[in-house]
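>>> 3D model of this:
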Amino acid sequence: MSKVFTSPVYGVQAVPLEKIRANAYNPNSVAPPEMKLLETSIWEDGYTQPVVAYYLTEEDVYEIVDGFHRYTVILTSKRVREREGGMLPIVTIDKPLEGRMASTIRHNRARGTHSIELMSGIVAELVESGMGDAWIMKHIGMDADELLRLKQVTGLAALFRDAEFSAVRASTATGVI
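This is a model prediction of the structure:
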């Protein structure tokens, strides 16, 4: 009779930070603006996804397989660390090193990318519902130029009704510098 598989997410546990460490093989990196957005997301929404780890019995430590940047946030954000009581939600997988490496790559690659058309549609909906540029930039993690570009994709003049253009931006748009 074969063993019944249970997904790791059903076994989330709170683990103290001092019992967690990064792995040495994660090729993924996140740019500073996205790290800031991740910190905002975790602060606003809490940890909605546990970190995936492997438990090293002989060292009594959890080595991260996926979730290094969520782990980094709790290490670098005092407000998040204090709110979470120095604990991080962890699920464990039990695989040899090569299996863990493959899992890390799969997790990284499976996240996908954002469609410009869909993102501009979301921006349009937010603007039309009354959210201002400052709110959108803060809560979606965009800078002013990115927001402007997404508004331009939709081609809706209504999205620009509250836009503030700097002299540089205005002169660049007209071709006069």
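
>>> make it CA atoms for all contacts and neighbour counts henceforth
Will do.

>>> so what's N26 up against?
N26 makes contact with 65, 101, 104-105, according to C-alpha atoms under 8 Å, 6 or more residues apart in numbering.

>>> after the helix or strand harbouring L147 comes which helix or strand?
Using DSSP states H and E, L147 falls within helix 144-154. Following helix 144-154 in sequence order, the next helix or strand is helix 167-174 (DSSP H and E).

>>> For the comparison step, fold the sequence that follows:
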Amino acid sequence: MANIKLKAMDVVLADINDVYANDYNPNIMAKPEKELLKTSILNNGFCFPIVVIQDEDNKYCLIDGFHRFLIAKELKMPQIPVVILDHDISKRISATVQFNRARGTHQSLSMSKLVVQLIQNGKNDDEIAQELGMDKDEVLRLKQVSGLKAAFKDQEFSKSWEEFDNKWFPRK
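This next block holds a predicted model:
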């Protein structure tokens, strides 16, 4: 059996003014779904804690729950329930994408920026694919969207001209 942490049991109340959004979340929510989330919170209560990391200033950077956070602010809630993870930036990005992809969609351009950021933080294509739930082709497509030369620095490309020559002009 896997040793899975039960972080849902470690909920604490955080002052809503000490919580802030990350600068990399690629998730979006349409207005009707946002209104439905607000209705859900009003009718059912705040059932799912926000996932955060605690920064060096003892503030809380959002990993998951941005839209719940916005609605809590709109409803003028003084505190919100949070679960605190201990993740570096690469693990935070991966966690955000894992949480979001399990239930929603992402914008391609935003996802490509995250892939580039993970590459710049030393992750390779296999690690990115594994951590973000993608196949290698999806990672490659997102790198192409970024247009960033650095994203391709370790990519091995075929020498198509050699393959063409060997097929059509074999050496004897």
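
>>> Onto which residues of structure 1 does the host helix or strand of E33 of structure 2 map?
Using DSSP H and E, E33 of structure 2 sits in helix 31-44. Using TM-score structural alignment, the residues of structure 1 aligned to helix 31-44 of structure 2 are 32-45.

>>> And stretch 143-156 of structure 2, by the same measure?
Under TM-score structural alignment, there's no match for stretch 143-156 of structure 2.

>>> so M87 of structure 1 sits right up against V12, yeah?
No - between M87 of structure 1 and V12 there is no contact under C-alpha atoms under 8 Å: 11.9 Å.

>>> would you list every one of the strands in structure 2?
Along structure 2, counting by DSSP state E, strands occupy 12-15, 19-20, 50-54, 60-64, 79-85.

>>> what's in contact with the first one?
Spelled out, that is strand 12-15 of structure 2. In contact with strand 12-15 of structure 2 (C-alpha under 8 Å, 6+ apart) are residues 78-83.

>>> just the buried members of those residues?
For the contacts of strand 12-15 of structure 2, a neighbour count by 16 or more other C-alpha atoms under 10 Å gives the buried set as 79-83.

>>> For those residues, give me a markdown table that also has distance to V19 of structure 2.
Below are these laid out as a markdown table (distance: C-alpha to C-alpha, whole Å):
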| residue | distance to V19 of structure 2 |
| --- | --- |
| Q79 | 10 |
| I80 | 9 |
| P81 | 11 |
| V82 | 9 |
| V83 | 12 |
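
>>> Please spell out which residues along the match of helix 31-44 of structure 2 are buried.
35, 37-43.

>>> for I63 of structure 2, what are its contacts?
21-22, 50-53, 92-93, 95-96.

>>> need these in CSV with neighbour count, can you?
As requested, those are exported to CSV (neighbours: other C-alpha atoms under 10 Å):
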residue, neighbour count
A21, 17
N22, 16
I50, 26
V51, 23
V52, 25
I53, 21
R92, 21
I93, 24
A95, 19
T96, 22
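
>>> Now the two most distant members of those residues.
Distances among those were taken as C-alpha to C-alpha; the most separated pair is I50 and I93, at 15.1 Å.

>>> Name the nearest residue to D10 of structure 2, sequence neighbours excluded.
V83 (6.1 Å; C-alpha to C-alpha, 6 or more residues apart in numbering).

>>> what's the distance between the aligned residue in structure 1 for that neighbour and T154 of structure 1?
Matched by TM-score structural alignment, V83 of structure 2 corresponds to V91 in structure 1. Relative to T154 of structure 1, V91 of structure 1 is positioned 41 Å away (C-alpha to C-alpha, to the nearest Å).

>>> Report the contact partners of the match of V83 of structure 2.
By C-alpha under 8 Å, 6+ apart, the neighbours of V91 of structure 1 are 8-9, 11-13, 50-53.

>>> So which of these is the closest to Y71 of structure 1?
When those are compared against Y71 of structure 1 (criterion: C-alpha to C-alpha), the nearest one is V51, at 7.4 Å.

>>> any idea how far S120 of structure 1 is from the closest one?
The value you get for V51 of structure 1 to S120 of structure 1, if C-alpha to C-alpha is used, is 30 Å.

>>> that older thread, wait, which of the strands of structure 2 is closest to N27 of structure 2?
strand 60-64 (9.9 Å).

>>> which residues in structure 1 does the closest one align to?
So strand 60-64 of structure 2 is aligned with residues 62-66, judged by TM-score structural alignment.

>>> ditto for stretch 116-128 of structure 2
Against structure 1, stretch 116-128 of structure 2 falls on no residues (TM-score structural alignment).
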